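> here are the coordinates; sequence isn't available:
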């Protein structure tokens, strides 16, 4: 099948076609030709207003629910949401019931590989049932297709467990993740410990809870070696700690959730549980440090930290509500309000290598793995724009910039 993409501006700083307006001819999923004007018979022609094309986007932390929590999100609709949001590659967290802590569970997730064109990369649980007690079958899961190991929002409470995990995973080049929170300090807090939590009477989670855990983890990493990824950092001190660790030569990476670059804890004034996330929304000074960290490379990647939560667990009293917000649908439009389009695309196409995932290439003869979008035009994100089954988005009513048209990957075209 031949597909002709007309008058598309390429956004890929590594390509010789960067910022050029070209036609792209695809034949059975491969790039057959790129040129200023291609005249040929095609089975389908794609033309959009102000069409831009980049390499397919990657998200390192996506949660759905199935199997076990289908009321939050099914795999089918979740993957469709990712595709229509511009993502051709996603790392899917083991927040399932039962927890994805064995090779059979990983193979089940891998069976959805390529649906709607999206490459699904399972993240295996680091410990059995994500209880932070005993290591799970890491090697078996790696062989089944797991790209990393994480208990997601469950911190590794036993430092010796992290030590053993980092030592063991080195035998097969495994990537260990450690959520940055010391629960003995965070306890049952629901908001950043500061002026607003005190004013609203909410139990606070101090920045110290994150920074203390990161400090511990970095000391262990320095001792053991290995590969460590710290997901969704949220404080200025965390950025500083990781910057210093990289200067030491430690094999450390980290990510930041996109909503942490946009919203502060001031948003909690109306007790809207959509703004209840983990880690909690912090302060303006933290946002400035996180953005600086992305610009100077201290923070390696952004993530939507997409976490669907059904209405029964969100539309309740703030302190009883579950943590999490969806973010796939709003990722591009939110980042595009902070950074230039070129920087936004750079951030959305970073991170694959850390997870052992081959990054696509925009060259003739290569498999096509594209995101199609318009970088211009502002709009207000509304509930009816949500594709996810769960509607817990903190971006409802927020102004975004740009529009995603869809993706082409794995020889499949999925349009918004």
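Looks like it came in fine. Here the structure is a predicted model, which is why all the values come from computation and not from measurement. Numbers count the residues shown, from 1 in each chain.
> Please count neighbours and contacts with C-alpha atoms only from this point.
Noted.
> in the stretch 201-350 of the chain, which spans are strands?
Taking DSSP state E, counting those that start in this stretch as the criterion, the stretch 201-350 of the chain contains strands spanning 204-205, 227-230, 252-257, 301-303.
> Need the ones you listed in TSV (columns: distance to residue 266).
Output for the strands of the stretch 201-350 of the chain, formatted as TSV (distance: least, CA to CA, whole Å):
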stretch	distance to residue 266
strand 204-205	14
strand 227-230	26
strand 252-257	18
strand 301-303	22
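> Point out the most buried one among those.
Mean neighbour count (mean count of other CA atoms under 10 Å) peaks for strand 301-303 among the strands of the stretch 201-350 of the chain, with a mean of 26.
> dropping in the other structure now:
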């Protein structure tokens, strides 16, 4: 792949050209020249867009693509295309498929589907067989096959001894164990945040306590066992405080937050729109403030779109019976830019790579090109026209967002809108 990128503002604090407008010459997937007004004697393809900005490729630590088993929701091929057109060059792929990804063969299958693509697929293997929370899955074999972490997607490990054993065992091969933060006996049948809003709507509530008890338990176990723990999609102020305390103790813990939990409160559910039925539930403005503060001070390591395509039959039903989840890859950049500065947004979108085994590629001469192209200025109302997924369960539908992604250049592959 040989291209010349024209007049791009480089946003990469690890690059000598950070915050400058440059031309970038790419030959065979490597950056060979960076400078002003580079010539193009070999008539390479030129890339020029309005208000073009470029950064290191973005990373998402939690996406679902459906395949195998739920191809009507999303296929891996279209999921990769969606991620690329949304600016992501690496995604950690959840194991909530049919069958569940819980063997080395399953992981190898996913890896094979991502070969020679612009977006690097990082398969997450199930922590337990069938994600049933009873017996550990083939963690070591999956790690050798290329699994980047182990997680029963959105299913808490109710047995503390099982999590203890998982942390101890995975530490032998530097495995990353993920534990969904919810105590099911406290959450009960709650379908939204337990608060005055849930009472007024007549919907069963899922209290903050359900998340906080589980986080506290998991952190005690981590302190006892050692190992590496990731707590995905936290949503409460107390949860942030607990993880901040754990990091002060030098525990090897990381965590993420879903972008919609930074944006919407539980009051968004007043119209019973099932696109707002997510897990963990939308919380309060105080929680959002604490989550944003946690991102700013590094307590929260990364933001995820928590992209989960679901077909219409699973969403267009009574609220209590609708499935949890929203798509989010396409709206993640635009939503973050409404909450953070451009500099902070790009920093957030490029966090977490090392934790999940994705490489960092600074924009420098001689380095591999792994980059996202975008325009941060455009404002628009998010609509179906902006969706590349096969499913349309979008929590950000009709929201005013900011920033347009042009595409990505990675793995010697160019994907543009």
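Arrived safely, thanks for sending. Bear in mind that the values here come from a model prediction, so they are computed numbers and not experimental data.
> ok, back up a step: show me the one of the strands of the stretch 201-350 of the first structure that comes nearest residue 158 of the first structure.
Ranking the strands of the stretch 201-350 of the first structure by proximity to residue 158 of the first structure (CA to CA) places strand 227-230 first, at 15.9 Å.
> how about the strands of the stretch 201-350 of the first structure, which one is nearest residue 123 of the first structure?
Closest of the strands of the stretch 201-350 of the first structure to residue 123 of the first structure is strand 227-230, at 12.5 Å (criterion: CA to CA).
> Report the mean distance between that closest one and its aligned residues in the second structure.
With mean CA distance after the TM-score superposition for the first structure, strand 227-230 of the first structure departs from the second structure by a mean of 0.2 Å once superposed.
> who does that strand touch, helix- and strand-wise?
Here strand 227-230 of the first structure touches strand 175-177, helix 207-224, strand 252-257, going by 3 or more CA pairs under 8 Å, 6 or more residues apart in numbering; DSSP states H and E.
> if you compare the ones you listed, which one is most tucked away?
Greatest average neighbour count among these goes to strand 175-177 (a mean of 25), per mean count of other CA under 10 Å.
> List the contacts of that strand.
With contact meaning CA atoms under 8 Å, 6 or more residues apart in numbering, strand 175-177 of the first structure is reached by 126, 147-152, 165-166, 169, 226-231, 355.
> now do 6 Å
The contact list for strand 175-177 of the first structure (CA atoms under 6 Å, 6 or more residues apart in numbering) reads 148-150, 227-230.
> Need the max-distance pair from these.
150 and 227 (12.6 Å).
> returning to that earlier point: tell me which of the strands of the stretch 201-350 of the first structure lies nearest to residue 280 of the first structure.
strand 204-205 (7.5 Å).
> Average offset of that closest one relative to the second structure?
Strand 204-205 of the first structure sits 0.3 Å off on average (mean CA distance after the TM-score superposition for the first structure).
> List the contacts of that strand.
For strand 204-205 of the first structure, contacts defined as CA under 6 Å, 6+ apart pick out 186, 189, 191-193.
> Go again with 10 Å.
If you take CA atoms under 10 Å, 6 or more residues apart in numbering as the criterion, strand 204-205 of the first structure is touched by 181-183, 185-198, 278-280, 282.
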